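Peer 1: sequence and predicted model, in that order:
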Amino acid sequence: MKPEPASALFAGPFALAALSAPDGPEFPALVTPDGRAVDLRDVFGDDRLTTLDVLDRWETTLPRLRAVAADTGLARAAVTELRVHAPVAPRQVFQSGANYRQHVIDLHVAHRAPGDDRPESERRAEAAEIMDRRAAEDLPYVFIGLPTSIGGPYDDVVLPAWAEQPDWELELAVVIGRPAHRVPVAEAPEYIAGYTIANDLTDRAAVFRRDMPRIGTDWLRSKNAPGFTPLGPWIVPAESIANPDDLRVTLKLNGETMQDESTQDMIFKVARMVSYASQTARLLPGDLVLTGSPAGNGMHWGRLLRDGDVMEGTVTGLGVQRTRCVAEAS
């Protein structure tokens, strides 16, 4: 799939992308909202430059990117004539679980324990109480994903033959722009280079180890198949997004809206998630912090992913990603 022409692909004067000609190597690009791209290898005089290199030097490259975006004399190519890859190959991926209030309540109801015959209203009330307690205790839930699960924003998503309940989870993804360790919440925005879109696919049947219930979740099996995290299409600089805690996250499945919620419903906001992850780990430029997914996943609808499905994900100001599901050949 290819990006469609649009009057404005994203918010702000420019974004970062990873592009390639049909038979050429991948290269970092500055893209303008009208769908034109500048090859940053030419700008920086480095044939081996990557978007990760640009992010590694974000404080010094950002002013230069602003100047490139304003320079109408530079050669620009149409994005629609190029292949769009995941905008960055991160070193680390930090994933957030249970961070949208309504989403967690829906999952709590959907994952009813055997023998739990209580009415849905009672189980919803229980889940709401759990969410209120987590917010009061200020304890986000963050775990580690694999960079090898990253896929392009228009690539096909292969559904593994073993995946019994593949599900979608569209998310706002934070892209780190400076090394960050033990960063206070108030300072966390200074470490954010920009934002992009991630679809954090999950095989619901593999989330819990039924053979070892006391161990809990199995995120390796359930979330980290190759291409299970479509990313992009663009990294929009943080300065172009006025309030990341008030963006609309929308996923359509075959044209039907399944998720449509504001990041206002997040229990822990963007700055808190970045700060929390940094209290344990050292975040590096280009790392991703996925902020959780809102209500409206497949388990809620009783309709999981299958061969031929097309997912279209949007987040306010960040563009559109469009991926088709393909069943793995048996």
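Peer 2: Good, I have the coordinates.
Peer 1: make it CA atoms for all contacts and neighbour counts henceforth
Peer 2: Noted.
Peer 1: which residues of the stretch 51-200 of the chain fall in helices?
Peer 2: Along the stretch 51-200 of the chain, counting by DSSP state H, counting those that start in this stretch, helices occupy 51-56, 58-70, 101-110, 120-137.
Peer 1: output the ones you listed as JSON lines; include the columns mean neighbour count and distance to V84.
Peer 2: Output for the helices of the stretch 51-200 of the chain, formatted as JSON lines (neighbours: other C-alpha atoms under 10 Å; distance: least, C-alpha to C-alpha, whole Å):
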{"stretch": "helix 51-56", "mean neighbour count": "20", "distance to V84": "13"}
{"stretch": "helix 58-70", "mean neighbour count": "15", "distance to V84": "19"}
{"stretch": "helix 101-110", "mean neighbour count": "20", "distance to V84": "30"}
{"stretch": "helix 120-137", "mean neighbour count": "14", "distance to V84": "38"}
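Peer 1: for S262, which of those is the nearest?
Peer 2: In terms of C-alpha to C-alpha, the element of the helices of the stretch 51-200 of the chain nearest to S262 is helix 101-110, at 11.2 Å.
Peer 1: this is the comparison structure:
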Amino acid sequence: MNNANFHLGRYLVNGQTVIGRRAGDCIDVVCENDDLPLVLGNPPSDFPAKRRLAAADVQLLAPLDPRARVFAIAINYHAHGAEAKAQPPKRPLMFYKAPSNFVGHGGRLNPNKQLTAKFDYEGEIAVVIGRSCKNATVDNALDFVAGICAFDDGSARDISKVALGQAGPTATYWPDWTANKGLDGGSALGPTIACGPDILAQLRARSLHITTRLNGEQVQHESMREMIFSTEQIIATLSSYMTLLPGDVIATGTPAGVGVARNRFLTTGDTLEIEVSGLDTLRVTVG
């Protein structure tokens, strides 16, 4: 999908999920079914507009296929590693998130108050895989990327570790990222997937910036140049373990400024905005 620049999204129309390209104040429906991987894996010319709808008449959903895998990278910005008092990892440090974790633009994050009192944000740049990929190299890794979107890795900081044996000051604790990062509705993705050669060129140049605002206040801002591992290195490493599939999402890490480092956690009514340079802003509220 490298011959046009466009924004691809999932939309709810009269109870039916469709795939569409944004066209100003309208949406060009290119697939009448909820099959984002099919569209991502083919040139835009293979999917001419079937009908045009006013954007005001459709509901924007998270641009995430319900069958997709979502991978995220821990400690991938130098300053975030410093605020977490963590040494840089020797290779990309990965964990998994489920599709049920995510809401879309304009949605409400679930604070999961029965499970956590320290609900945190992590703004990130995510890449979306467009073609099946196994054993990619650093040189060809971006050939398998369809586009990018903004990403919030919601985190429950107070259930991020579990004691081995009796809890207490002398106990050994083990990271539990599945609990910490896997809460239903606790993360966000969107608004759409920005695709095309300009996006891939910026990824290759590492010229994109990520900005996070909490209730209008900037709490994170960083360039991809400050990443420890590039997007190409991440894809090459992950695809050496498993085959990546169209629609899979890889979040490339968060910069410094997360809530736990500020002792400032999300509360009901908060507005969270995540902006990737050149893309529409992802905006959600805490329900």
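Peer 2: Looks like it arrived, so ask away. Bear in mind that the values here come from a model prediction, so they are computed numbers and not experimental data.
Peer 1: TM-score for the pair, please.
Peer 2: The TM-score (TM-score structural alignment, normalised by the length of structure 2) is 0.89; 274 aligned residues with a C-alpha RMSD of 1.9 Å.
Peer 1: returning to that earlier point: what about the helices of the stretch 51-200 of structure 1, which gets the closest to R221 of structure 1?
Peer 2: helix 101-110 (18.8 Å).
Peer 1: tell me what angle that closest one forms with helix 120-137.
Peer 2: Between helix 101-110 of structure 1 and helix 120-137, the angle comes out at 130 degrees (axes from the mean of the first three to the mean of the last three C-alpha atoms, to 10 degrees).
Peer 1: which one, of the helices of the stretch 51-200 of structure 1, ends up nearest to Q259 of structure 1?
Peer 2: Here helix 101-110 is closest among those (C-alpha to C-alpha), at 9.8 Å.
Peer 1: rewinding a little: with distance to A277 of structure 1 added, can I get the helices of the stretch 51-200 of structure 1 in a markdown table?
Peer 2: Shown next, in a markdown table, are these (distance: least, C-alpha to C-alpha, whole Å):
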| stretch | distance to A277 of structure 1 |
| --- | --- |
| helix 51-56 | 19 |
| helix 58-70 | 20 |
| helix 101-110 | 20 |
| helix 120-137 | 16 |
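Peer 1: for R303 of structure 1, find the nearest of those helices.
Peer 2: helix 101-110 (12.3 Å).
Peer 1: among the helices of the stretch 51-200 of structure 1, which comes closest to A161 of structure 1?
Peer 2: Using C-alpha to C-alpha, those put helix 101-110 closest to A161 of structure 1, at 23.4 Å.
Peer 1: mind listing what L245 of structure 2 touches?
Peer 2: Contact analysis of L245 of structure 2 by C-alpha atoms under 8 Å, 6 or more residues apart in numbering lists A68, I129, G130, R131, S132, C133.
Peer 1: now which residue in structure 1 aligns to it?
Peer 2: With TM-score structural alignment as the criterion, the equivalent of L245 of structure 2 in structure 1 is L284.
Peer 1: likewise for V286 of structure 2?
Peer 2: Match for V286 of structure 2 (TM-score structural alignment): C325.
Peer 1: same for the helix or strand harbouring its match, what does it pack against?
Peer 2: Assigned by DSSP states H and E, C325 of structure 1 belongs to strand 320-327. Counting contacts by 3 or more C-alpha pairs under 8 Å, 6 or more residues apart in numbering; DSSP states H and E, strand 320-327 of structure 1 is packed against strand 157-159, strand 310-315.
Peer 1: list the buried ones in the longest one?
Peer 2: Neighbour-count burial for strand 310-315 of structure 1, with 16 or more other C-alpha atoms under 10 Å as criterion, is recorded at V310, M311, E312, G313, T314, V315.
Peer 1: list the helices and strands that strand packs on?
Peer 2: strand 192-199, strand 248-253, strand 320-327.
Peer 1: that older thread, TSV please, covering the helices and strands packed on strand 320-327 of structure 1 and showing distance to D218 of structure 1.
Peer 2: Below are these laid out as TSV (distance: least, C-alpha to C-alpha, whole Å):
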stretch	distance to D218 of structure 1
strand 157-159	18
strand 310-315	25
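Peer 1: closest one to D34 of structure 1 among these?
Peer 2: Comparing those under C-alpha to C-alpha, the one sitting nearest is strand 310-315, at 17.4 Å.
Peer 1: aligned to T116 of structure 2, what sits in structure 1?
Peer 2: Match for T116 of structure 2 (TM-score structural alignment): A163.
Peer 1: quick one: the match of L245 of structure 2 from L52 of structure 1, how far?
Peer 2: 10 Å (C-alpha to C-alpha, to the nearest Å).
Peer 1: next: T263 of structure 1.
Peer 2: From T263 of structure 1 to L52 of structure 1 the distance is 26 Å (C-alpha to C-alpha).
Peer 1: same question, A186 of structure 1
Peer 2: Taking C-alpha to C-alpha, one finds A186 of structure 1 at 26 Å from L52 of structure 1.
Peer 1: repeat for A163 of structure 1
Peer 2: 32 Å.
Peer 1: cool, P166 of structure 1 as well?
Peer 2: Relative to L52 of structure 1, and taking C-alpha to C-alpha, P166 of structure 1 is found at 30 Å.
Peer 1: likewise E187 of structure 1?
Peer 2: In terms of C-alpha to C-alpha, E187 of structure 1 sits 23 Å off from L52 of structure 1.
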